[in-house]
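**Student:** Predicted structure and sequence below. I'll ask about it afterward.
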Amino acid sequence: MTLLDRVLRRIPFIGRLVHEFSVVNVLDCATRLAAQAFLGALPALFVIAAFAPQGVRDQLVSSLHSVLGLHDDALDQVRQVYSADDTAETNSIGIVGVIVTLLSATACSRALQRTCERAWQMPRAGARLVAWRWVVWLAVWLVDLLLQGPLHDGFGVGTALGVPLQLVSGTFLWWWTQRFLLGSRIPWLPLLPGAMLVSAGVLGVVAWSAIYMPGAVERSLRQFGPFGSLFVLLSWLIVLFTVITIGICVGYVIAHEEPVARRLGTPPPPTPPTPPTPPAVAGSAA
């Protein structure tokens, strides 16, 4: 018996985690989510900023500074993007471009919905049930992103209040996200452990970003020019969505642990269908 087998036998929880990670395929889901956010959700930020008043743009820059920890050249680059002339941007984008960009951004919502369904071993929901939810979730995510700057600063009080506020608001966001994108097919309480883990994990990524991102972005800008920051941002998104996916998966396993499941009223996992018995071949008994 290998060391891994002995560990899995002594700690069944670890075995259930490993099984859940393999079922969900964590890295595959995280990479897909990062790609959809990079190609769809981030361009939507630029399109919305093109039509937003300057106050909203400034708030968005402040929030990106809080989340990514950008400063100096990298932060100046973001400010330049969100300080361009309104008329020039709106004319170049156009109404059709706005609609196409926003519809493309819902690909991130769809990918996140599928991740939640895989983690909770749920079948795909019908388009009528969830299509409108993709747009609503994207709108809520944009509002939450705008609030990250004030939350990080504790609405002027400081990080001593900002950290608990971010933790609580993140818990509510990811609690609602799972419930909403799963089409209310899972009760509220079983979704709470995953929401708390994701919120804590995202807060950890934000704290790590303040240390890692400024130097990484500046090095990339020196080596690759303006495109260097894009490479770092994509890597950051992969880390972020890996943490989110792991949090949802671990929350599922915790919610199905026997003592926790009784308290939360977790529904039992779906039973895989029994394969049909092949018909007996005539004369086989002979």
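**Tutor:** Cool, the structure landed. Numbers count the residues shown, from 1 in each chain.
**Student:** Please make it C-alpha for all contacts and neighbour counts, starting now.
**Tutor:** Noted.
**Student:** hang on, residue 217 packs against residue 232?
**Tutor:** Yes - when contacts are counted by CA atoms under 8 Å, residue 217 is listed as touching residue 232 (6.3 Å).
**Student:** Counting neighbours, go ahead and name the busier of these two.
**Tutor:** residue 217 (23 against 17; other CA atoms under 10 Å).
**Student:** shared neighbours of residue 217 and residue 232, anything?
**Tutor:** With contacts defined as CA atoms under 8 Å, 6 or more residues apart in numbering, no residue is shared by residue 217 and residue 232.
**Student:** looking at it, residue 50 is touching residue 86, isn't it?
**Tutor:** Yes - taking CA under 8 Å as the definition, residue 50 is a contact partner of residue 86 at 6.0 Å.
**Student:** for comparison:
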Amino acid sequence: MRRVRAGNRWTLIRAVGIWERSLAFAALGFLTLVPLLIVVSAANPASGRGFAQWLGDGLGVSAAAQGDIEHLFARPDRAWHATTAFGLAVLAVFGVSFATVVQSGYERIWSLPPDHWWARWRHVVWLAALTGLLLLSANSPVWRDSPARGAVTTVAGTLFFWWSQRMLLGGRVAWGDLLPGAVATMVGLTGLRWFSRLVFSPLIASGTVAYGAFGTVLVIQSWLVGVGVVVFGGALAGPLLHDDLARVARALRRHA
């Protein structure tokens, strides 16, 4: 039974293609979220370097590495004046593509067929909610200065990933089945933050010396790949736990 169950799990993990989807997640995330958050945060002069602060906090870097990140995104006020209608249109296209990658990953995890084309409005709503959550976490004193910062971040992140699966899957999976994936995703992101503090923080310092600003970009891109692995890998906890519970229920019925 253990061998059969392990084989089924490995088959599901291979079928999802976490690594390939994580690479697409990182590429489109860098093309979408980074410019979008910079432009939106630059529209509010009070936000200042909110995006750089959030990025450094997400990476869990040291003060020196935080300075390198802020130097990379220096003068964000210029982004708002340099933004054109064509640039915003390109961001919108990449943003919808980014949401499509996340949705297709969730659908493959739950073995669901692709949603209808007219359901693209879900991508827009999800991207707007993600942008708002990231900006709020970057600029809100509740996240930065509250002693309960860790608890607030964990609860808000779990609720967001729980809602994200329900939203992008079009309500085709029950809320209760989606909760384990949301919890596992937040646990993975917490572990990734500690890993980033130990590995990516010194890499930013050494990469900046060796390659300049491009070294910092490489580390950020690698971190986004890790985020993609956690997002899709964490969501796998939902169907895996669902299958285990279904097996237990069938075994209990047979025993009865």
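**Tutor:** Right, received. Where do you want to start? None of these values were measured; they are calculated from a predicted model.
**Student:** Residue 50 and residue 86 of structure 1: who's more crowded?
**Tutor:** More crowded of residue 50 of structure 1 and residue 86, by other CA under 10 Å: residue 50, with 25 against 15.
**Student:** list the buried ones in the host helix or strand of the more buried one?
**Tutor:** According to DSSP states H and E, residue 50 of structure 1 maps onto helix 42-51. By 16 or more other CA atoms under 10 Å, the buried positions in helix 42-51 of structure 1 come out as 43-50.
**Student:** just checking, what packs against that helix?
**Tutor:** With contacts defined as 3 or more CA pairs under 8 Å, 6 or more residues apart in numbering; DSSP states H and E, the packing partners of helix 42-51 of structure 1 are helix 86-119.
**Student:** tilt between the helix it packs on and helix 42-51?
**Tutor:** 150 degrees (axes from the mean of the first three to the mean of the last three CA atoms, to 10 degrees).
**Student:** So which of the buried residues of helix 42-51 of structure 1 is the closest to residue 160 of structure 1?
**Tutor:** residue 45 (29.2 Å; CA to CA).
**Student:** And residue 41 of structure 1, what's its match in structure 2?
**Tutor:** Residue 41 of structure 1 maps onto residue 33 in structure 2, with residues paired by TM-score structural alignment.
**Student:** Quick one: residues contacting that match.
**Tutor:** Neighbours of residue 33 of structure 2 in contact, by CA under 8 Å, 6+ apart: 95, 131.
**Student:** Kindly report the same for residue 123 of structure 1.
**Tutor:** Neighbours of residue 123 of structure 1 in contact, by CA under 8 Å, 6+ apart: residue 117.
**Student:** Looking at structure 2, name the residue matched to it.
**Tutor:** By TM-score structural alignment, residue 123 of structure 1 lines up with residue 113.
**Student:** and what of residue 186 of structure 1?
**Tutor:** Looks like residue 186 of structure 1 aligns to residue 173 there (TM-score structural alignment).
**Student:** Contact partners for the residue lying closest to its match once chain neighbours are set aside?
**Tutor:** Once flanking residues are discounted, residue 173 of structure 2 sits nearest to residue 166: 6.8 Å by CA to CA, 6 or more residues apart in numbering. For residue 166 of structure 2, the contact set (CA under 8 Å, 6+ apart) comprises 172-175, 178.
**Student:** What subset of the residues you listed is buried?
**Tutor:** So, by 16+ other CA under 10 Å, the buried ones in these are residue 178.
**Student:** Could you export the contacts of residue 166 of structure 2 as TSV, including distance to residue 106 of structure 2?
**Tutor:** Formatted as TSV, the contacts of residue 166 of structure 2 follow (distance: CA to CA, whole Å):
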residue	distance to residue 106 of structure 2
172	11
173	10
174	13
175	14
178	10
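**Student:** Narrow the contacts of residue 166 of structure 2 to those in helices?
**Tutor:** 175, 178 (DSSP state H).
**Student:** Just name the closest of the contacts of residue 166 of structure 2 to residue 252 of structure 2, please.
**Tutor:** Distances from residue 252 of structure 2 to the contacts of residue 166 of structure 2, taken by CA to CA, are shortest for residue 174, at 22.6 Å.
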